[in-house]
Every structure is written in structure tokens, then in C-alpha cells.
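Student: got a predicted structure plus its sequence, pasted below:
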Amino acid sequence: MNQSLRSMILAAEFAAIIAVLSQFTIPFGLIPLTGQTLAIGLSVTILGRKTGTYAILIYLLLGLIGLPVFAGMSGGVAVLFGPTGGYLVGFIINGLVTGDILERTSFTYKWAVIANLIGAVLTLLFGTIWLKLSGQLDWIGAFQGGFVPFIIPGAIKAVAAAYLGILLRERLPFFSVNSKKSVQK
């Protein structure tokens, strides 16, 4: 199979995985705890920067056109530009940075944890800034409402994404788009 066709198929499949895991939601005030961030880290850890980020972009485009793929079976422009939209857009930054770190270093458990933790923090920072601006909050309020409550759950999901991503990359090498950068122990 052509490598670019294979990459596109994997990106579409992982966009669907992100959409499914996004529905695992724990209501937590304005910003719910979801499986989205776990799915984002998992996608990039398995697929790498380019294909993993394509999966994120496909997922966001599906939600943008109104398909109910975002948390709570929501979708549409209003969600993307609402108070939680910064987290959604932050997923792109997360994918690019996490994937870049892994591709510049190696796909090992250590580097996957580091990369996913950095990506999770970037998502939280981007979402918090967006929340401050869209909600007309002060910095302290935005930080306390949009960052602090999600540090521990975000770290747990980042470590889980790193562990599961490397495990699946080892066990199922056909997921690995870039065969030169196979899992290193």
C-alpha cells in the first residue's frame, strides 16, 4: 500500500478513536474531564508528529462542521469558539510538539512520558489563555478554573497515553507510519 494512503487511513481511524474517547466525560464545572487528551497523546505517540497531527485536524474538522464528536456529543463552530475551544485548538499544538519531541529523540517510554507531559501542559496553557479571553476572566480566575484542576488528571492521562502508545507501537508495528523510527528500548 502507498505510504501516504496508509498515513491518511491511519489518521482517519485515529480521528474516530479521538471522537469515541471524547465521549468519556466526567462533568467538572464549565470544563469537563474527558478522554480527549488521552486520545490525543495516544494518537501522536503511536503515529508520530505528522500523521498524529493530521488525525487531530480531521477530528477538529469533523466537529467544526457540526458532527457530534466533541465531549458530550457536541459539535459546531460555537463549541470551537466557546470557552473550551482553546483546549480543542491546543490539541494541534500538543500534537506538533509531542510528536516533534518523540521524533527528535526516540520512541521510548521515558521520552514518550516527557513529550506527553509537555504536550498536556501546552494544551492546558492554550485553553486557559482562551478561557481568560473568551470568559473575560482575570488571570487568577482563569488559571484556577482552567488549569489547576486539570494538572493531576492531565498528568495521569499523559503518562497513560505514553505507556499505551509505546506498548501498542511495539506490539502492533503496522500502526507505526515511520518505519525508520521504530520503538527503541
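Tutor: Great, that's in hand.
Student: for the rest of this, base every contact and every neighbour count on C-alpha atoms.
Tutor: Will do.
Student: just want the most central residue of this structure.
Tutor: Residue closest to the average C-alpha location in the chain (CA atoms, centre = their mean): residue 40, at 2.3 Å.
Student: for the longest helix that the chain contains, name the packing helices and strands.
Tutor: Longest helix in the chain, counting residues (DSSP state H): helix 109-134. Taking 3 or more CA pairs under 8 Å, 6 or more residues apart in numbering; DSSP states H and E as contact, the helices and strands that helix 109-134 lies on are helix 36-47, helix 85-104, helix 139-146, helix 151-171.
Student: follow-up on the earlier one: give the contact list for the residue nearest to the centre of the chain.
Tutor: When contacts are counted by CA atoms under 8 Å, 6 or more residues apart in numbering, residue 40 touches 18, 52, 56, 91, 94-95.
Student: tell me which of these is nearest to residue 182?
Tutor: Of all the contacts of residue 40, residue 182 sits closest to residue 52, with 15.2 Å by CA to CA.
Student: identify the residue nearest the closest one in space, chain neighbours excluded?
Tutor: residue 44 (4.2 Å; CA to CA, 6 or more residues apart in numbering).
Student: what do you get for residue 155?
Tutor: Nearest residue to residue 155 in three dimensions, chain neighbours excluded: residue 117, at 6.1 Å (CA to CA, 6+ apart).
Student: second one coming, line it up with the first:
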Amino acid sequence: MSSDRLRMYLFSSMLAAVTAIFAQIEIPLPLVPISGQTLAVGIAATILGSRYGAFSMVIYMMLGVIGLPVFAGFAGGAHIVAGPTGGYIVGFIAAAFFTGLFLEKTAFTYKMAIIANLIGMLVTLTFGTIWLKILLDLSWPAALAAGVTPFLAVGVIKALLAAWIGIAVRERLKSSQMSFGKAA
């Protein structure tokens, strides 16, 4: 294994840990809390790109599935992923991938990172809302009211922050001769 690849795996693991920390910043709501997780997803994807950003979210989800208290409210276990918040957690993987992919196909700039993180927010909300609809047998209006509406305004703010932090960190790492491999 090359040292660049090992470095990217380590960064992926570190950003999974950052996601676990940010998950503890939360505002409780009836079905799904507003948490810092999605901010961390955007930061990870903006720094790492599609493949390693998604990999960091797989690590995060698997740590929670095996029971480590990495999900919001210091929760852990497969039952969390099988519950109302599971669609969002699974959606983090897709969101990180598509956020990173958009940046790889365009440019790692603040403007493009804002657009990419807004796309990632929509991906997460789509997964979460579909999951809520199916799991809780909600109507579409009820699923949208519970799964999208409470998160839109704060999601835009988190997309802006993720873009700013992610690009700043990525540029700092690049200036220190950090290599992001071929894809990122």
C-alpha cells in the first residue's frame, strides 16, 4: 500500500471521528434531531473527495452499527440505523460521494463547494425522507414535514460552513504537500 493511500485512509478515519463528535451537537426534534453530523459529512467530502469522503462515512456508520456511541445523543447499535434516523445515516455515504464527485468534476473552489454541499444536503434529506415514509408508513406530505422542512434553513447554513471549512482545510493540506491521489 502506498503512503498516499495510507494517509487518505487515516484522514478518512479521522473525519469519521470528527463526524462522531459533531453528532453530539444536536437540537432534539420529535423524530429526527438536527445535529452536526451533516456539517461533518460536507467537510469530509469537501476535503477528501468522493471515494474517501464516502469511505469516511462508511467507517462512521459501521462504528455505530457495532455499538460504539457515535450517533446523535451518544447512541450506537444497529437498531439506530434500522430506526427513523437510519435513512439519514445511510444517506451520509451517498451525500459524501456525490458532494465529492461534483467537486472532482468541477473544481475545489468555495463557490463549487457551496453547490456541492447543497447537493449533498438534498441527497441526505432524500434518503432520510424516503426512509421515514417507508418505516413509519407516513404520507408524502407528513414525511416531507418531518424529514425535510425542519432541516432546510439549517442545512443551507451547514452547507455554507462545510464549503468554507472544507476548502480552507483542503488548501492548507495541499500547501503542506499533502497529496489527494488521482481522483480527488
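Tutor: Thanks, I have it. It should be emphasised that the depicted structure is a prediction, and the values quoted were computed from it without experimental measurement.
Student: what's the TM-score once they're superposed?
Tutor: Laid over one another, the chains give 0.94 as their TM-score (TM-score structural alignment, normalised by the length of structure 2), with 182 aligned residues with a CA RMSD of 1.6 Å.
Student: and the contacts of stretch 176-183 of structure 1?
Tutor: Contacts of stretch 176-183 of structure 1 (CA under 8 Å, 6+ apart): 3, 6-7, 46-48, 51, 103, 106-108, 166, 169-170, 173.
Student: now the buried members of those residues.
Tutor: Among the contacts of stretch 176-183 of structure 1, the ones that count as buried by 16 or more other CA atoms under 10 Å are 7, 46-48, 51, 103, 106-108, 166, 169-170.
Student: mind putting these into JSON lines with distance to residue 14 of structure 1?
Tutor: As requested, those are exported to JSON lines (distance: CA to CA, whole Å):
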{"residue": "7", "distance to residue 14 of structure 1": "10"}
{"residue": "46", "distance to residue 14 of structure 1": "10"}
{"residue": "47", "distance to residue 14 of structure 1": "9"}
{"residue": "48", "distance to residue 14 of structure 1": "12"}
{"residue": "51", "distance to residue 14 of structure 1": "9"}
{"residue": "103", "distance to residue 14 of structure 1": "19"}
{"residue": "106", "distance to residue 14 of structure 1": "21"}
{"residue": "107", "distance to residue 14 of structure 1": "18"}
{"residue": "108", "distance to residue 14 of structure 1": "21"}
{"residue": "166", "distance to residue 14 of structure 1": "15"}
{"residue": "169", "distance to residue 14 of structure 1": "14"}
{"residue": "170", "distance to residue 14 of structure 1": "17"}
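Student: tell me the two of those that are most distant?
Tutor: 7 and 108 (21.4 Å).
Student: which ones are touching residue 140 of structure 2?
Tutor: Contacts for residue 140 of structure 2 (CA under 8 Å, 6+ apart) come out as residue 133.
Student: what lines up with it in structure 1?
Tutor: The criterion is TM-score structural alignment: under it, residue 140 of structure 2 has residue 139 as its aligned partner in structure 1.
Student: any idea how far that match lies from residue 129 of structure 1?
Tutor: As judged by CA to CA, to the nearest Å, residue 139 of structure 1 and residue 129 of structure 1 stand 8 Å apart.
Student: could you do residue 118 of structure 1 as well?
Tutor: When distance is defined by CA to CA, residue 118 of structure 1 is 17 Å away from residue 129 of structure 1.
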